[in-house]
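*Asks:* kindly return the folded structure for what I paste below:
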Amino acid sequence: MINATAALGRLANEEHAYEHGHERPLRGYLAAMAVFAGGTGAVAALARMTGRQLPERIALTDVILGGVATHKFARILTKDAVTSPARAPFTQYEEPAGSAELNESPRKDSELRHGIGELVTCPFCLAPWIATGYVATLTFAPRVARAWSAVMTTVAISDALQHVYARIRTE
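*Replies:* Presented below is the predicted three-dimensional model:
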């Protein structure tokens, strides 16, 4: 039988050794990973129960549009001023970052809030979650997935054109 107290002590020692003098919200990361794995597992179970399967092959256009859409949606969720109320429980406002984006830092009052704060302020970190949702939606509702990716890709192209226009305009 495993001694729970001894096991927790060993885990705490491992965590301390890993951090090497820096605060790292490993328990918050672990919780986020558990949610991701659980959500992915639930979607796979639902697919199996309903007789759906992942597409045998995903079209290159779906990959390209999904990639651009994932990039744009990740920026909106992690940096946009308008979506800051959703991040506020996990972040602290730092400063404007330009182009309607904000710089925020994760709150550090608990490992869970810190870990989630890092996730919701990092477009690179959130992108796999979004891309997984996109592929899952391609499995269950491909028209919805393609419509979403078309909207987000169109917004990304518009944003790029806004930046180009701002640089080349003359008054």
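*Asks:* switch to C-alpha atoms for all contacts and neighbour counts from now on
*Replies:* Will do.
*Asks:* on the three-state scheme, the residue nearest the centre of the chain is what?
*Replies:* Nearest to the geometric centre of the chain sits residue 126, at 1.5 Å (CA atoms, centre = their mean). Assigned with DSSP: H, G, I helix; E, B strand; the rest coil, residue 126 falls in the helix class.
*Asks:* this one as well, want them side by side:
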Amino acid sequence: MASERQQPPYSTYAALVGVFAAGMAGVGALATAGGRRPEQLTALDLAVLSAATFKAARTVAHDEVLSFLREPFVQGEAHEGDEKPVETGDARQAIGELLTCSRCIGMWAAAGVIGLHTIAPRSGRLLTWSLAAAGANDFLQAAFSALTAKANEVEERTG
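*Replies:* Here you go, the predicted structure:
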């Protein structure tokens, strides 16, 4: 007997889009009330915000430190970083899909980082540059590991 696949949780998807839109509208209203103008960001700001968003999204979707956030919404235990969302057809599934997809949660992370950067520039810069530096560290660590592995491989071949 073929198992029935749950219908995607469209109503929860719509609710999440609504929450996102309301959050963005709220940030826009606060920015306007505070005289903040996010369009004054520079190319450097965009690069740093991009790196910060990358790191924040990867941390939420894959890192052990935030596995407790993913745990209620995934199959099995949330400690490996490659969990599958539960297929319940309800809000748990939709939230699980959001939290386990770095591209999906990346949009929320970007909105949060740019929102904080706009509303509270000093705190926003502190968080943004910290996350960006951590993201750069991830790339440097990966590059170092790859370079070391390649050097070891060459040494073994010529050895």
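*Asks:* now the TM-score, please.
*Replies:* TM-score of the superposed chains, computed with TM-score structural alignment, normalised by the length of structure 2, equals 0.80; 146 aligned residues with a CA RMSD of 2.3 Å.
*Asks:* follow-up on the earlier one: residue in structure 2 matching the residue nearest to the centre of structure 1?
*Replies:* Using TM-score structural alignment, the equivalent of residue 126 of structure 1 in structure 2 is residue 105.
*Asks:* what residues of the longest helix along structure 2 count as buried?
*Replies:* Secondary structure assigned by DSSP state H gives helix 121-158 as the longest helix of structure 2. The neighbour-count check on helix 121-158 of structure 2 (16 or more other CA atoms under 10 Å) flags 124, 125, 127, 128, 129, 130, 131, 132, 133, 134, 135, 136 as buried.
*Asks:* and these, which two are the farthest apart?
*Replies:* Maximum pairwise distance among the buried residues of helix 121-158 of structure 2 (CA to CA): 17.9 Å, between 124 and 136.
*Asks:* just list what the longest helix of structure 2 packs against, helices and strands only.
*Replies:* helix 43-62, helix 102-119 (3 or more CA pairs under 8 Å, 6 or more residues apart in numbering; DSSP states H and E).
*Asks:* now render these as TSV, adding distance to residue 16 of structure 2.
*Replies:* Shown next, in TSV, are these (distance: least, CA to CA, whole Å):
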stretch	distance to residue 16 of structure 2
helix 43-62	17
helix 102-119	10
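*Asks:* who wins for proximity to residue 29 of structure 2 among those helices?
*Replies:* helix 102-119 (9.8 Å).
*Asks:* helices or strands up against the closest one?
*Replies:* Short answer (3+ CA pairs under 8 Å, 6+ apart): helix 102-119 of structure 2 packs on helix 10-33, helix 43-62, helix 91-100, helix 121-158.
*Asks:* in JSON lines, list these along with distance to residue 69 of structure 2.
*Replies:* Shown next, in JSON lines, are these (distance: least, CA to CA, whole Å):
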{"stretch": "helix 10-33", "distance to residue 69 of structure 2": "17"}
{"stretch": "helix 43-62", "distance to residue 69 of structure 2": "8"}
{"stretch": "helix 91-100", "distance to residue 69 of structure 2": "8"}
{"stretch": "helix 121-158", "distance to residue 69 of structure 2": "19"}
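*Asks:* for residue 73 of structure 2, find the nearest of these.
*Replies:* Per CA to CA, nearest to residue 73 of structure 2 of these: helix 91-100, 4.5 Å.
*Asks:* quick one: average offset of that closest one versus structure 1, please.
*Replies:* Compared with structure 1 after the fit, helix 91-100 of structure 2 shows a mean deviation of 0.7 Å (mean CA distance after the TM-score superposition for structure 1).
*Asks:* which of the buried residues of helix 121-158 of structure 2 sits closest to residue 72 of structure 2?
*Replies:* Closest to residue 72 of structure 2, out of all of the buried residues of helix 121-158 of structure 2 and judged by CA to CA, is residue 131, at 25.7 Å.
*Asks:* which residues sit in contact with residue 59 of structure 2?
*Replies:* 65, 66 (CA atoms under 8 Å, 6 or more residues apart in numbering).
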